[in-house]
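1. Quick one: sequence and predicted model below, then my questions.
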Amino acid sequence: MHYLMEDVTLLFADQLKKVSVLVQKNEIRYIGYSAPKFNVMKVNVQAFLLTPSFVFYSPNIPSFSFEAFKTYFSQEYLLKGCGCILTDFAIQYQHQFLEKLEKKRLELLNSPIDYVLGVKLKANKLTPKIVQLCNRETIPVLFIELENSQELEEIPWGWIRETSYPNKPLFIPDVSNVVKPLQQRHLLKKWHEFLQYEKINHLPTPPPSNKPLNPDILKKIGLYPKKGVLKAGGEISYNLVLKQAKRGNLSSWNDRSIVPHISVHNGKFVILNQSPIFRPGFGKEMKIQQTGLFI
C-alpha cells in the first residue's frame, strides 16, 4: 500500500514537529517538513500524534500457555505501542548458557513483536568465556546482578574488555533488591567508574522497565536506527494516538494508560480502533552484530 501522511505531528525524543511521511513499497520512502508531490493516497491524520513504535526493557518474562502469552503480550506491549522488547534469560553457571538461551528462544517463538535477548548473571559468575559466548551467539547485552562493590573489584575487567571485541556487548547493572538505597547509589557509582576506566560499553544505571527506551540507550544497545525511530529507508512501525487522549504536555510520553488508536508493526496493523491484532510468530529476534555504532 502506498500512502502519504501529510502535516502530522511527530513526537520523538520529547520533541514535537510537523512532518509528512510517504510510505511506499514496504518502507518509509520520505519523512520531512515538505510534502512530496506524488500521486498517492493522502491520509488525514492531523488529529493524531505520530510516534515510532516503542522499545521496552521487559525483564523476567515468565513462561506462559499460549492463551496467557497472547493476553500478556497484547496488554503489556501491543496496547502500549511497543514493537520491540529487550528481555533476558538468567543463568547461574556458564554451562547453562546455551540451554537457557534456547529455552528462551522457544518461549518467544509466538511473539507478535520483535525482541532482543540478553543474559542475566551474578557479578561473581562473569567470565571472559561468557562474553565469548555472547559474541558467538550474537547476544548483545549482559545484565550483571550486583550485591556489593567487592564483587566488582574481583572481576578481571581487562580480560573482559579484550574478549568483548568485535561485538562489544553492552553491560547493564541490575542491583539486588536487598541492597539499601544509599548503598545502591554507591554501588552504581563504583560500577560506572570501573567500566568507564576500562572503556567498556555500559549503562551507568538500570534502564526503566516497561517504558519507552530513549534514543541514547537504543544506540548503546545497537538497535538505533533500526528501532525506535522513523526514518527514510526504515521499517514501517509507528503509533497514531489521538491528541485529545494525550493530556497535559504533548511533548512527553509518561501516561501508560494511553492506548494508540492505530499501531503498525513492520507494515502490518497490530492495533485498529484501539483493539489489538495478535499475530503469533510475527516478531523476530534482533541479531545485533555490534553495539554502540552511533554513540
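-> Yep, that arrived.
2. switch to C-alpha atoms for all contacts and neighbour counts from now on
-> Will do.
3. ok, which stretches of this protein are strands?
-> With DSSP state E as the criterion, the chain has strands at 3-12, 15-24, 27-32, 41-43, 48-52, 54-57, 82-90, 114-122, 141-146, 170-175, 238-242, 262-265, 268-272, 275-276.
4. Is it correct that residue 84 is in contact with residue 54?
-> Yes: with contact defined as C-alpha atoms under 8 Å, residue 84 counts as touching residue 54 (6.7 Å).
5. neighbour count winner among these two?
-> Between residue 84 and residue 54, residue 84 has the larger neighbour count (other C-alpha atoms under 10 Å), namely 29 against 24.
6. Run the chain-centre distance for stretch 156-174.
-> 20 Å (C-alpha atoms, centre = their mean, to the nearest Å).
7. Name the residues of it that are buried.
-> Buried residues in stretch 156-174, defined by neighbour count with 16 or more other C-alpha atoms under 10 Å: 157, 160-161, 163-164, 167-174.
8. how much space between the spatially most central residue of the chain and residue 280?
-> Centroid check for the chain by C-alpha atoms, centre = their mean gives residue 55 as the closest residue, at 3.4 Å. Distance, residue 55 to residue 280, using C-alpha to C-alpha, to the nearest Å: 19 Å.
9. thinking again about what came up before, overlap of the contact sets of residue 84 and residue 54?
-> residue 227 (C-alpha atoms under 8 Å, 6 or more residues apart in numbering).
10. dropping in the other structure now:
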Amino acid sequence: MAYIIENANVLKESGLKQLSLLIKDERIHSIRPSFKKFSYMRLNAESYVMTPSHIIYCPEIPVDTSFPNMKQFFIDTFIVRGCTMFLTNTTIEKEHLLKKSLQQIKRNLLNSPIDFTIGVRISPSLLTPNFIRKCKKEKIPAIFVEIDSKSRLDLIPWGWIREAMFPYNSPLIPIFLDERERQRKSAQMRWTSIMNMEKIPSIEHELKAKEPISRTNLSKMGIYPKRLGIHQGGEVSYNFYLKADDMMEIEESKLFQEYLERLVVAVHRGKVIKAGANVFFRPGFGEHVIVDKPSFFYME
C-alpha cells in the first residue's frame, strides 16, 4: 500500500525541516516539500516531530530468563523508547570459539522483536592479524577491546592489525576496565594517540550501554546509512514525538533521554510497535543485520 506522510517536521542536524514522504512497499520512495498532485491516502504529521528510530548499544541481553521476563525487557528497554535495532556483543575467550559463540548468540536472539547486529568483545591478547581476518570472514561490524592498562596497548603489532583489517575495517572500540579515573583517562589518551598515529579504524570513547549510538559511530560500523535515517530509499522506521516549542533545535539523543513522555508512535520496518500506551510485541520479527561495509565514511 502506498501513502503520503505530509507536513512532517523531520529532525535534521540543522533543526526541523517540514517535508512530505511518499511511502511505497515499506520503503521511503520519495521525499519532497509536498505531493499536491498525488491521490494516495495522506497522514498529516504537522503536530509531531519525526525522527529516525533509535539504535542503542546493549551488551547484556537476559537470554537465560523466562519468555515473559525477556518480553518485558525488550518492551521496557527498546520498544517504548522508540528503538528498532540494537548492537550487542559476545565475549570471545579463544580464537577457535568465534564461530560457535556467534551461532549461540544468534540462536538466543531468535525471538527478538527488533533488529540487531553483533560485535565481539576480546582481551588485547586476542587482537591478532589472524583473529581480525576471522572477524572479517564472519562480517563482524564492531570489535570491542578490553583495556586494563595503557602499557598493554604498546605491545600490540598495530601495523599488522591495520593491514589485516583492510578492506572490511571493523572499528575497534575500547572498554576501559580500570575504575580509577586518572588511569582510565590516561589509557584513553594513549588509545586515541595510537589509533590516530596508526590510522586504525576505531571509536575514541566507550559506548554507553542502553543509550543511542551516534550517527558518526554508526557510520564507522556501516550501520548507517543502511539503517537509521529518513532518506529516499530508506526503510520505514521512524518515531513521532508530540511537537513542543522547545523542540525546534533539539538533538536526537536529548529526545531519547528527556522526552520519552512525548513519544506517541514508533514504527519498525512499516509496522507500528508503539501507539500511545499500546505496545505491539512481535517475537521473531527482528532481523540479524549483516553489515557489508563498516567504516563507511572512514576515508572521507
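-> Cool, got the structure. The structure presented is a predicted model; accordingly, all values stated were derived computationally and were not measured.
11. Let me see the TM-score of these two.
-> The pair, once superposed, lands on a TM-score of 0.93 when counted by TM-score structural alignment, normalised by the length of the first structure; 293 aligned residues with a C-alpha RMSD of 1.9 Å.
12. So which of the strands of the first structure is nearest residue 68 of the first structure?
-> Distance to residue 68 of the first structure, taken as C-alpha to C-alpha, is lowest for strand 275-276 among those, at 14.8 Å.
13. circling back to that earlier point, contacts only, for the residue nearest to the centre of the first structure.
-> 82-86, 211-213, 227-228.
14. What is the burial count for residue 261 of the second structure?
-> Neighbour tally, residue 261 of the second structure, other C-alpha under 10 Å: 13.
15. brain fart, residue 205 of the first structure
-> Counted with other C-alpha under 10 Å, residue 205 of the first structure comes out at 16.
16. Pretty sure residue 184 is one of the things it touches, is it not?
-> No: using C-alpha under 8 Å, residue 205 of the first structure is not in contact with residue 184; the gap is 10.0 Å.
17. rewinding a little: any idea how far residue 77 of the first structure is from the nearest residue to the residue nearest to the centre of the first structure once chain neighbours are set aside?
-> The shortest distance from residue 55 of the first structure to any non-neighbouring residue, by C-alpha to C-alpha, 6 or more residues apart in numbering, is to residue 84 (4.8 Å). Using C-alpha to C-alpha, one obtains 8 Å as the distance from residue 84 of the first structure to residue 77 of the first structure.
18. And for residue 104 of the first structure?
-> Using C-alpha to C-alpha, residue 104 of the first structure is found at 18 Å from residue 77 of the first structure.
19. With neighbour numbers in mind, choose between these two.
-> Here residue 104 of the first structure and residue 77 are compared on neighbour count by other C-alpha under 10 Å; more neighbours surround residue 77, at 23 against 19.
20. what does that one align to in the second structure?
-> Aligned by TM-score structural alignment, residue 77 of the first structure pairs with residue 78 of the second structure.
21. so what's that match up against?
-> So residue 78 of the second structure contacts residue 84 (C-alpha under 8 Å, 6+ apart).
22. Ok, the one 3 residues further on next?
-> Neighbouring residues of residue 81 of the second structure by C-alpha under 8 Å, 6+ apart: 256, 260, 263.
23. Also residue 242 of the first structure?
-> 47-49, 260-261.
24. what do you get for residue 113 of the first structure?
-> Residue 113 of the first structure touches 82-85, 265, 282-284, counting by C-alpha under 8 Å, 6+ apart.
25. Closest one of those to residue 42 of the first structure?
-> For the contacts of residue 113 of the first structure, the closest approach to residue 42 of the first structure (C-alpha to C-alpha) belongs to residue 265, at 20.0 Å.
26. Could you report the neighbour count for the residue opposite residue 274 of the second structure in the first structure once aligned?
-> Counting by TM-score structural alignment, residue 274 of the second structure corresponds to residue 271 in the first structure. As a burial measure, residue 271 of the first structure scores 24 neighbours (other C-alpha under 10 Å).
27. ditto for the one 5 residues further on
-> Counted by other C-alpha under 10 Å, the residues lying close to residue 276 of the first structure total 23.
28. ditto for residue 179 of the second structure
-> Using other C-alpha under 10 Å: residue 179 of the second structure sits among 9 other residues.
29. Quick one: residues contacting it.
-> Taking C-alpha under 8 Å, 6+ apart as the definition of contact, residue 179 of the second structure has no neighbours.
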